[in-house]
Every structure is written in C-alpha cells, then in structure tokens.
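**Student:** pasting the sequence and the predicted model now:
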Amino acid sequence: MNGLPGVVKTDEKIGRYLEANRDIRQGEVIITEEALMVGPSGDPHPFKICLGCCRVVIGEPNYCGTCKWPMCSEACEKIAQHAKFECRVFKNAGVKPSNDPQDYQNINILRCLMLKEANMKKYETLMKLESGPVDKKKKVVAPKEVAEFILKKCNQKSYDNELLGKMAGIVAINSFATTDRLSLQIAPRMAALLFYNASMMSHDCVPNTSWTRVENSDNTFSIKVWATVPIKSGQLITTQYLDVTRPQIERRAHLQETYNFACSCKRCSDPTELGTFYGAVKCTKCPKGKGYMISEDPMKASDATWKCNACGNSAPYRECTVPIETNVIEEMRVAADEVELERILDKHADVTLHPNHWLMMDVRTEIVKRLINSVPTIKEVDRRVDRAQKMLDYCKALNKIAEAFYPGNNRIKARSSLYVQYAEALTKGDGDEVDKELDKIEEVIRKGEEMNVFES
C-alpha cells in the first residue's frame, strides 16, 4: 500500500484493518483509487436502475438496443461497464429486464466474474479481497439465487459453484454503495463500487473518515477518502459498513451476520450512544416521569435488561422497547402525508420515546423529505413561514445527531448543515434577498449532488 499513511494488519475479531502509521491531519486525503468494478446497487427498494450510469430510471425508460434492459439514454447503453459485460450475455441468453434488487446484486457478481476476460490485473486484485468469514475446511457454496441467475438464467455454466460463492462474498462485504436520501431534483444513483485499498478500512459506528465517489471523464469511477478528524499514529482508520443511523441492536446484528464480528466501538458500548439516547424509551413507572430506559449491557443486545436512568426500574428489552417500537413503525407505515407523520412525532417524542430516538429521527427525515419540495411552493407567506419553521426545527434535530455520529468535516454532516441553512432562509418570508439566498443554497446542494459529495 505504497503512499498510504497506514499499514494493513489482521485481528482475530475484526479481520483485516488499516492502522495509521503516522499522524493524519483533519481533512487530509488518505486514499484515492480507481474502482475495480462498478455496478447497480442491490438496494431493498424495487427500482429500475440504468445499467450504464446506475441512476434510478424515472418515468418511461429507454431500452438498450442489444439486451432490452432499461437505460437512461442511448449514451448509457454504450458505457463499457454494461456494453462489454452483461449486455451480450443477456442478449444471448434472453434474460428479461427485472427490478428485483437481488438481480442487480447478481449483475455485480457477473461483472466481477467477467472481469477476468476484460482486465486480468484488476481481476487478480479483486480476488485478494476478503470474501467472508469462511471456515477454510468447508467448501464454499454460492447462494441459491446467485447460482440460479448466473448458471441458469444467464447460461454461464463455465463458472463453478465455489467461485460463485467466493465472488458473491467479495461483492457482499466489500461494496461501497452510493445513494442519495434527500435529493432536491436529481435522480439518485444506486451504485455499488469495489476498491482494494479502501476495503482495508475497518468499521466504526462513528467513523473517522468520509468518502466520495469521483466520476471520471471516461465513465469510470474513483474514490476519495479523507480524515474527518485528526487521526493519531496507531489508531484505526475507519469507515462505516452500514447506515449508522440504524439502531444499535440492528447495526450489531447486521455486522455479525454479514461480516462476522460484533461491534464494540465506543458508541455501541455506551448505553446512551454518546449521550444521544438514540435507542432510549420513556420509563412508564418513573414517579418523576423524567426517566428513560436504557440497556444495562449493550453487548448483550436483545438479551440485556434495560433500566431507568432515574428511578432504577428494570425490564427485559423485549418488554420495554419492542411493543412501542413495533407500534410506531406500523403508524409510520400507514401515514399518508407529513401531517400524519407530525402527529406521530407529537404523540411519541418525549412521551413514549426519547426525542432523539432513532424512530423519531426517521419520522423527522420523512417529514423533511416532503417539506423540502412543498414549502417553497406555498403562496401564502405566513403559512409558508410557519411550515418552514417546522422544517427548520426538524433539520436542527437531525443535524444534532449528525454532529454526534459524523464528527468533523464529514460529507453527511455537511449536507445536514446545508438543509438547516435552507430551512432558515425559508423562514424569512418574501423578498429579493431571501430569493437570492435560497437560490444560492439550492445551487450548493445541487452542485453537491452532481459532484456526488452528498451521496451515502
């Protein structure tokens, strides 16, 4: 890893990791490298994704003239990562278009397999990546859906099951996914990228780096990783393997299942999650009504006893948190608009759940998604200002959490801060100066989206 301010080491619990071999300044670029492979993201939402640029296809798509899969444009069907890989396979085997997330994951695996013919050097580097916590004595077996797609649907019978299993593992645990959760206008890019050096970084639920995808002029992609905070020599250089706004128990379960390690980072080990009370629920028996139930031992996950931080009342996790969280999730599922979502917030924030509870943050995020486009269109000034003030309150609450979980100059925190500025400008009502300020902030947000700065 010549030129990098770190060295790769191995640990029994977390596997390979990158350790700083000198002090790294805040903002210093640590890694820049070209992607070994790029493909559509296997996101859980059933979108049609362009196999050329990997953006979500909005409206009526164009279709590739060769394989008939949905594309953004004729230009996209000529992009090498599609035209020289699965396109001819799909045509020859008659593979029909799909918006099944698993099929997009399968396409990534197929592209990686075909890389051996297209670029042997990249293929050999790719094969050095970890493919999962596999017992060396056990034979690797490909997931059924992967084998079904590649061997049968695509008629690529030259690949054996063990190779399919290894490649499926490489894609699953090393992919850097790019999406945009709060876009103003641009169709989000749902891409999965594979890198060698960047894949050496270990996970932390409060990472000390941030990264962005760089789109090169030849339609290839690179990654730029920088230090969001100062990193001392000997410290781990970390990233996030999953969305760290998810609850602690969910994060640790996913990391254990996918990467075979139980996260014991500073945040996961703290019952209050760095003072945010991100998973805390209101104590129903607290005489003062001010206590919150938090885990006595976060490392025990759902088996832990939860205890009130004020009165000492205790109860199993499944009794004090699961019922209320299940109820709120269902209320969110059936909420038709931001008004109903706001009712959920009023009903539960600091009543049944801590105001910073992850579900309350999810509700605020959903409200902001709606308000960011609707508020500027409200013609009645007083009502627009009132709704903008609400949006500002929600954005500030979200930004407070972003500051805790994404410290320093993290791109996600930067985006969150911009939305606070946008909401603040909307609260000022009418006038040329307000319009200019809004235009300026919108331009910054739009530029950030175009440059992939805010993708996550």
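**Tutor:** Perfect, thanks for sending it.
**Student:** please make it C-alpha for all contacts and neighbour counts, starting now.
**Tutor:** OK.
**Student:** mind listing residues that contact the longest helix along the chain?
**Tutor:** For the chain, the helix with the greatest residue count under DSSP state H is helix 381-405. Contact with helix 381-405 is made by 205-207, 244-245, 274, 276, 356, 361, 364-365, 367-368, 371-372, 375-376, 378, 412-413, 416-417, 419-420, 423-424, 426-430, as judged by Cα atoms under 8 Å, 6 or more residues apart in numbering.
**Student:** could you list the buried residues of it?
**Tutor:** Neighbour-count burial for helix 381-405, counted by 16 or more other Cα atoms under 10 Å, picks out 384-385, 387-405.
**Student:** quick one: name whatever helix or strand follows it.
**Tutor:** As assigned by DSSP states H and E, the chain's next helix or strand after helix 381-405 is helix 411-426.
**Student:** and the angle from the helix or strand following that next one to helix 411-426?
**Tutor:** As assigned by DSSP H and E, the chain's next helix or strand after helix 411-426 is helix 432-450. Per axes from the mean of the first three to the mean of the last three Cα atoms, to 10 degrees, the angle that helix 432-450 makes with helix 411-426 is 160 degrees.
**Student:** elements contacting helix 432-450?
**Tutor:** Secondary-structure packing of helix 432-450 (3 or more Cα pairs under 8 Å, 6 or more residues apart in numbering; DSSP states H and E): helix 411-426.
**Student:** and the helix it packs on, which residues are buried?
**Tutor:** For helix 411-426, using 16+ other Cα under 10 Å, the buried residues are 411-426.
**Student:** equivalent analysis for stretch 358-377, please.
**Tutor:** Going by 16+ other Cα under 10 Å, stretch 358-377 has these buried residues: 358-369, 371-372, 375-376.
**Student:** also stretch 329-343?
**Tutor:** 332, 338, 341-342.
**Student:** do you know how far K447 is from V214?
**Tutor:** 13 Å (Cα to Cα, to the nearest Å).
**Student:** those two: which is more packed in?
**Tutor:** Counted by other Cα atoms under 10 Å, K447 and V214 do not tie: V214 has more neighbours, with 19 against 13.
**Student:** hang on, the earlier thing: so the longest helix of the chain versus helix 411-426, what angle?
**Tutor:** Angle between the axes of helix 381-405 and helix 411-426 is 160 degrees (criterion: the same axes, to 10 degrees).
**Student:** and here's the other structure:
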Amino acid sequence: MVEKREGVGRILVATRDIDPLELILWDNAAAMGPRMGGKPVCLQCLKPPKPGKLCGTCGWPVCDEKCETGYSHKIECDILAKSIEKPDFSKLDDVLEVYRCIAPLRLLLVKNKFPEIWERLSYLMDHNEDRVKDPELWNLYQDNVNKYLKVCGQEFCDEDVDRAVGLLWTNSFACASGGGQAIFPTFSFASHSCKPNCAHSVFPNKTLALQAKEKIKAGEEFTISYISTLQGLLKRRSKLRDKWFFECTCARCQDATECGSHASTLLCQVCKSPDALVTSTNPIDPKAEWNCSKCQQKTNPEEINAIENRVAEQMQKLAPSSMAEFESFHEDVALELHPSHYLMLLLKRHLIALYSSCLSSLELEDLERVESYCKCVDDAYNIIDPGYQKDRGSVLRTMCETIVSIYKVKKMIAKKRLADGVDNEEQFKKRVQDCCEVFQEAQKCLFVRVKKDPNDFSKFAVVQRRDVE
C-alpha cells in the first residue's frame, strides 16, 4: 500500500510478508516516449530508425509503414506535422535535442484525455524548484519543449509543460533497451535504496512488473535502485544528488566499507599492503577526506574521483574481446583498488563473460581463476544487490559451469595419474551437489513475471526469461 511517512513522503509498504520472486504489483504507464537527451528513435517502437525512413505526415523517423500508423505515434503525428520548424534527421547517430518534447507532449495529451491518470500523478514530485536553479538545463527544455510545442500550434500553459517535464525527469524509468522512458503512477512511489529489495521490468505493452528479490516482512518498505548498484560511493551519491536532489542515507551509504562490500575501497599507495584500506572518514559527506586504515594518510575526494575516472577511461579503451588485455589490466589495477572495488567487479564480470564461451577448452589453472572471479562478484552482489536478480544469475551460471569443468578436469587428472589424492569419489559427488545448488540459485535469479496468465490472483504468471531458455 502507499503510506506517507514523516521526512520521507509517500512510499510503498508491504501489508504482509512477501516471498522472494513474488510479484508485488504491476502498473500501466501513464505515458511512454523517447528518452530525453537521447539519439533519434522510431516514435512508435522506440528502436533505432532506418536511415531515410520518415513518417509521410509529420516527417519524423519511423521504422516502416506499420510503425507510421501505430497508435503511440498516431496521437502526436498531426501535432508534429503542424510545426513550422522542421528538424534535420539526416544524422541518426547524433543526439537530437528536439526529441525532448515527445514524452512531455504525450503526457500532456493524457492530461487532456484521461484527467484521472493526471490526478494520480499529482502526488508525485517534479523538483521544478530545484531544476530551475540550473539555467543551462532549464533553458534547454524551455527551447526544445515549451517553445517547440508552441510552433506546433499547441497552447499548453508553461506551468503544465514544466510540470510534465519535471514529472518525467524525476519519476520516469528507462525502457525499450534504453531508447525510451516511461512514467508509472503507482510504481513511482517506490523509494530508492543502494541495497534494493525489489527489481522491476518494463515490457513493450507499457506494463511494469515489480518483483521481490528477497524476503520482505510486513511493514517494510519496497525499495528499488534508481541507478546501477554497481557504482562507487562518490559517483552513486553524486548522481542521486544531481538528478533526484536528495542525499541518500541508506545503510550502504552510511558505512565507509559499504556494508562490508568494499565497493569503493582503494589500496594505500604509501603502505602498498593489501590490508591498508583507503575509505571515507564520513561517507555521507561528499567533501570528507579519505584515509588509510594503517598509516592514516589523507586523500581528498577529488583525488579519489580522479583515480576512478582514470581507471574507467583506460578500461573503455581496451579491446572488448581481448582476454589478454583485460587480464593484464586487471593485474595492474589490482595494485590500486580493493579486489571488490566496483571497477574491479566490472572487470571481473567482463572477464567472466569472455571466458564463459570457452570454458571447455581452459586449463585447470584458468578455470580456477574464473571460479574465483565468479565468487568475488557473487559475494559482492549478495551485499550490495542481495536476492534474485538477472546479473547475479548470469554470474552464477558461469560459476556453475566452471565448477563442473574444474572437477571434471581434476577427475581426469586423478585417473590418468592413478592417484586418488586429488579428489576421491565422495568429494567429487559433494562438489557436484554444490554445483547443482548454485545452478538452482542461478535459475531463480533468471525468472521474472512476463507472461499474461489470467488467474485468481493477477494477470501475470512467473515464467523464465526468453533469453535464457
């Protein structure tokens, strides 16, 4: 249910105990449109458009005739056709700022046609009083939304347009593989946590499903993460501050070790010891110094950001399919970053993906290294993003396959050498059993409610993701 709490506002709260993987709610989008500030997409399906294919009526990009006459685009097509300013869609790889007007326009049309939906959105914040303090960003929207809608012959008042833009800025969620955004009246009450207990999925039919990742007790708040959980303290809190105008005070943000995950911990370059850990002296203060746990050497947060930015930029320059480059880089940055630092986790996760396609051809030493990567990433996920979620499931499946390969190799070696000390049958059976448990855990991570299935409880049923069948 929606509950109002002092100092927090309206939130979603469990009225009974919720089991892991249980569907909490589904919600229909009040409006869905292209991501504001993104590259051109088809106005119907929100996928990258085909070069040169434009709607015959309004002249905006679409995929084909089917998308040209689709309902989502049809509602604004005649309005866009009236514009006296015709955007240039010749460069589909460049960000086109005028796309910022589409989602607000669709939301404003909802206000006129379905006032009851607009009324449900009245309880949500738009942060316009904060957004206006950034003149450059505010004027960008004034030019590409307020003024452009006027040249399309629309007479929406600026207050309503600003409200629509603010609602989308504050409450919309990515969809269509990142090419779109949508706002959901009920789901938008879900609060942020850097250790969320729920996950959500947005589907092409403008429906969203909110699902529990772990056990949630009656009275507990349903939380999601507005941003990727695989980010460090400074960048994570900066994004939340800049986009949503609040200082996160979740358990993870208040702990210098991030609940023991060490997702932002660096290694002291003075001590050069694996147990000389550099963490923030006050995690909720962005200006607080960081210090070494052994020598107390001080480092300012600007230097921490500079180190992370440098590592991230170097990582982006690596050849995506080169195991050798990633392994070498991983070895280098391991001298600066804690093994569970979020950048190290990203490196390990990428290496896991590269190795997963060739496990059967790896030597025992390589298999054991991949297994160690999997365990490190899974241990971190269990802290910062606990419960069942897709990324963790992918890592666990690779770990499961790796474990099987490791012990197959060990058994072959044992037989070839006629030595029973490497692994006896009972040990092998136990490890295979452990592997089965890991595989079952992975499968649970890869389940989500997507299938329409009328029943006594809801119109959805739990089915496996299509991409892992």
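**Tutor:** Cool, got the structure. Everything quoted here is computed from the prediction, not taken from an experiment.
**Student:** circling back: among the buried residues of helix 411-426 of structure 1, which one lies nearest to E19 of structure 1?
**Tutor:** Of all the buried residues of helix 411-426 of structure 1, R411 has the smallest distance to E19 of structure 1: 22.3 Å, by Cα to Cα.
**Student:** what's the burial count for the nearest residue to that closest one once chain neighbours are set aside?
**Tutor:** Once flanking residues are discounted, R411 of structure 1 sits nearest to F454: 5.9 Å by Cα to Cα, 6 or more residues apart in numbering. For F454 of structure 1, the neighbour count with other Cα under 10 Å is 27.
**Student:** T15 of structure 2 now?
**Tutor:** Residues within reach of T15 of structure 2, counting by other Cα under 10 Å, total 13.
**Student:** the one 3 residues further on now?
**Tutor:** Taking other Cα under 10 Å as the criterion, the count of residues near I18 of structure 2 is 19.
**Student:** same thing with K133 of structure 2?
**Tutor:** Using other Cα under 10 Å, K133 of structure 2 is surrounded by 10 other residues.
**Student:** and for the one 10 residues further on?
**Tutor:** A count of neighbours around D143 of structure 2, defined by other Cα under 10 Å, yields 15.
**Student:** confirm that it sits in a helix.
**Tutor:** Yes - D143 of structure 2 forms part of a helix when assessed by DSSP: H, G, I helix; E, B strand; the rest coil.
**Student:** quick one: map it onto structure 1.
**Tutor:** Counting by TM-score structural alignment, D143 of structure 2 lines up with E148 in structure 1.
**Student:** could you do D434 of structure 2 as well?
**Tutor:** Aligned counterpart of D434 of structure 2 in structure 1: none (TM-score structural alignment).
**Student:** now do stretch 146-163 of structure 1: distance to the chain's middle.
**Tutor:** 29 Å (Cα atoms, centre = their mean, to the nearest Å).
**Student:** what about K440 of structure 1, distance to E250 of structure 1?
**Tutor:** 38 Å.
**Student:** what of E449 of structure 1?
**Tutor:** 29 Å.
**Student:** those two: who's more crowded?
**Tutor:** Taking neighbours as other Cα under 10 Å, E449 of structure 1 and E250 compare with E449 leading, 22 against 13.
**Student:** doesn't E442 make contact with the more buried one?
**Tutor:** No - counting by Cα atoms under 8 Å, E449 of structure 1 stays clear of E442, with 10.5 Å between them.
**Student:** what sits up against stretch 117-135 of structure 2?
**Tutor:** Residues from elsewhere that reach stretch 117-135 of structure 2 (Cα under 8 Å, 6+ apart): 30, 110-111, 137-138, 162-163, 165-171, 185-186, 188-189, 244-245.
**Student:** what strand or helix carries the residue at minimal distance from the centre of structure 2?
**Tutor:** When Cα atoms, centre = their mean is applied to structure 2, the residue found nearest the centroid is S228 (4.0 Å). For S228 of structure 2, there is no host helix or strand (DSSP H and E).
**Student:** what lines up with it in structure 1?
**Tutor:** Aligning on TM-score structural alignment places S228 of structure 2 opposite D243 in structure 1.
**Student:** roughly how far does its match sit from T179 of structure 1?
**Tutor:** Distance from D243 of structure 1 to T179 of structure 1, by Cα to Cα: 11 Å.
**Student:** likewise E250 of structure 1?
**Tutor:** 20 Å.
**Student:** likewise N409 of structure 1?
**Tutor:** With Cα to Cα as the criterion, N409 of structure 1 and T179 of structure 1 are 19 Å apart.
**Student:** okay, and which of the contacts of stretch 117-135 of structure 2 map to helices?
**Tutor:** Per DSSP H, the contacts of stretch 117-135 of structure 2 map to helices at 110-111, 137-138, 162-163, 165-171, 244.
**Student:** so M293 of structure 1 sits in a strand?
**Tutor:** Yes - counting by three-state DSSP, M293 of structure 1 is located in a strand.
**Student:** identify the residues contacting the aligned residue in structure 2 for it.
**Tutor:** M293 of structure 1 maps onto V278 in structure 2 when the alignment is built from TM-score structural alignment. Going by Cα under 8 Å, 6+ apart, V278 of structure 2 touches 265-268, 290-293.
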